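Colleague: Fold the stuff below for me.
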Amino acid sequence: MDLEEAVERFDKMGKEEITSLCEESYKLLLEEPPLLRLNFERMLVVGDLHGDLESCVKAAKCFEEDEEAGIVFLGDYVDRGLYQIGVINTVLSMKLKNPERVFLLRGNHETPSMNFSYGFLYLLIRRFRKDYEKVYDAYLKVFSEMPFAALLNDSVILLHGGLARSIKRIKDFEEAGKGGVEPEDTRIFETIWNDPSEDIEDFSPNPRGPGIYYFGKNALQSFLKENGLRIMVRSHEPVAKGYEVLFQGSLIIVFSCRFYGIEPAALDLRREEYSFISLG
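Modeller: Down below sits the predicted model:
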């Protein structure tokens, strides 16, 4: 499937198709815990997409070439970009087709507060007019059941934003629940919002807004050591090459949206090694 086909198939879906897709996706996601425990020899990891259907299609092609691989999307499917509807419909369709190999995590833009400010809600209003509420409610129902973290091979933690101050153990993710339509639990909120900083050791307030923090190398490495983990993989911030490695190799950032003037990338994660795939 190329970009043109994806636009026709997924970005131009009608309201009945979308609500049906969302309902079936909701049923699957409802059965998943807040923290996914995954075991794969190879896992593809896709960062923020923000309506970048071209990156989404290229990542899907890489996934389809290996029948044993899994793929994790780290959230932020909508807002800002050209094909927001196309991206969310594509990843939901992938989930329905391969529920045991496709995993959709929640980002900070899978919330009404972000959709109101950054375009997704108004896109739906323009597209569906008087029917927009029905369509948007269907998407919100799906967003509210997305897990917000994944543990791969008991050694890698994957999430959207970063380490939360009150997350000390792996089971803290599981005990937090999923947070509903607009997560307020600090464990979830900070996980989808926090950022790393090499200028601090532990935690420091983040100018993104109230309740959001920077986390430093000491905080992350203490968490990894306490839980027997190797690395954390996150997205949430555009980086020039589409990826960046921080904290002496213990943190990987992957960003998959080209609309920030960067080279979009995905992470090809194996048990003992990793590489990056250009989505440009």
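
Colleague: Please make it C-alpha for all contacts and neighbour counts, starting now.
Modeller: OK.

Colleague: Next one: residue 171 from residue 224, what distance?
Modeller: 13 Å (C-alpha to C-alpha, to the nearest Å).

Colleague: which residues in the stretch 51-200 of the chain form helices?
Modeller: 53-64, 84-97, 112-118, 120-128, 132-143, 170-175, 186-193 (DSSP state H, counting those that start in this stretch).

Colleague: one more to line up against the first:
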Amino acid sequence: MRTYRTDGPRCQVNPDVILKLLERSKEVLKNDAMVVRVTNPAIIFGPIYGEGDSLITLMSQAKLFPPNVTYVMLGGYVGHGFAQLECLFFLLCLKILYPDKVVLLKGHHEESISLEMLKVKEWLFARNISQEAHLEEILLEMKRTCSMMSACALLDENRVLCIPGGPGPVLRERGLAQLEKLKKGFQSVPDKKLVMEAAWSVLILNEAQKDMHGMPVFTPVRILEKK
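Modeller: Modelled structure (predicted):
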């Protein structure tokens, strides 16, 4: 970074470099299954939301780094922290370096509509990318790259399920086998709903809200349910 301000870093970003990073990482992410099975040892990281200092602190406290351990990231890479985009770019670089030791799951911030609402183009503009064509191209490539991220991961011989949005009603009804069958990228409406549920479900906190135009639901009550 060449300059730093209290409202965020102002590094000089080369659009061609970012596009190459996104294209390369997209190809690497394609190789991961929709449901990734992770062998021990592994470390699970919650959402980062652009908090670059927190990400580096957590990694340093873990005291283990790929390829000696697998990092499982639970989505939420971009956000309103001081490193709004840099966290995603850093993790994509890590994924390219250690493709089998870094698992990037797709959270709700990685959905296309979220990238639009988060005003990613404004963040890019603040990083010295001013041409509209570059802004549109990078945003589109970010959406494509994020669409290649896996939905969830299974750890510890399938005893631990990592899913950014929690298991929603469709997933609980159909099971992981249905999710495993899905292909990344373009999906039918029912399949897309299942993938979005894996990213969004936990955000619906009130059971009474469960029928919001098909929006998935996973409430704290579900955690305590006994089958």
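
Colleague: Got a TM-score for the pair?
Modeller: Here the superposed chains carry a TM-score of 0.79, computed using TM-score structural alignment, normalised by the length of the second structure; 212 aligned residues with a C-alpha RMSD of 3.2 Å.

Colleague: before we move on, back to that, out of the helices of the stretch 51-200 of the first structure, which is closest to residue 231 of the first structure?
Modeller: Nearest to residue 231 of the first structure, of all the helices of the stretch 51-200 of the first structure, is helix 170-175, at 13.4 Å by C-alpha to C-alpha.

Colleague: Give me the mean deviation of the closest one from the second structure.
Modeller: When the second structure is superposed, helix 170-175 of the first structure averages 1.6 Å from its matched positions, counting by mean C-alpha distance after the TM-score superposition for the first structure.

Colleague: So which bit of the second structure is that helix matched to?
Modeller: Aligned by TM-score structural alignment, helix 170-175 of the first structure corresponds to residues 176-181 of the second structure.

Colleague: List the buried residues of that stretch.
Modeller: Neighbour-count burial for stretch 176-181 of the second structure flags residue 179 (criterion: 16 or more other C-alpha atoms under 10 Å).

Colleague: quick one: contacts of it?
Modeller: Residues outside stretch 176-181 of the second structure that contact it (C-alpha atoms under 8 Å, 6 or more residues apart in numbering) are 33-35, 171, 194-195.

Colleague: okay, now residue 224 of the second structure: neighbour count?
Modeller: Residue 224 of the second structure: 8 surrounding residues under other C-alpha atoms under 10 Å.

Colleague: Repeat that for residue 115 of the first structure.
Modeller: 19.

Colleague: how close does residue 25 of the first structure get to residue 10 of the first structure?
Modeller: 15 Å.

Colleague: same thing with residue 132 of the first structure?
Modeller: 17 Å.

Colleague: do residue 89 of the first structure as well
Modeller: 6 Å.

Colleague: How about residue 183 of the first structure?
Modeller: 28 Å.

Colleague: Repeat that for residue 103 of the first structure.
Modeller: 19 Å.

Colleague: go on, residue 105 of the first structure?
Modeller: Residue 105 of the first structure is 20 Å from residue 10 of the first structure, by C-alpha to C-alpha.

Colleague: And those two? Which one has more around it.
Modeller: residue 105 (25 against 22).

Colleague: Quick one: the strands in the second structure, in order.
Modeller: 4-5, 8-9, 35-37, 42-45, 70-73, 102-104, 152-155, 160-162 (DSSP state E).
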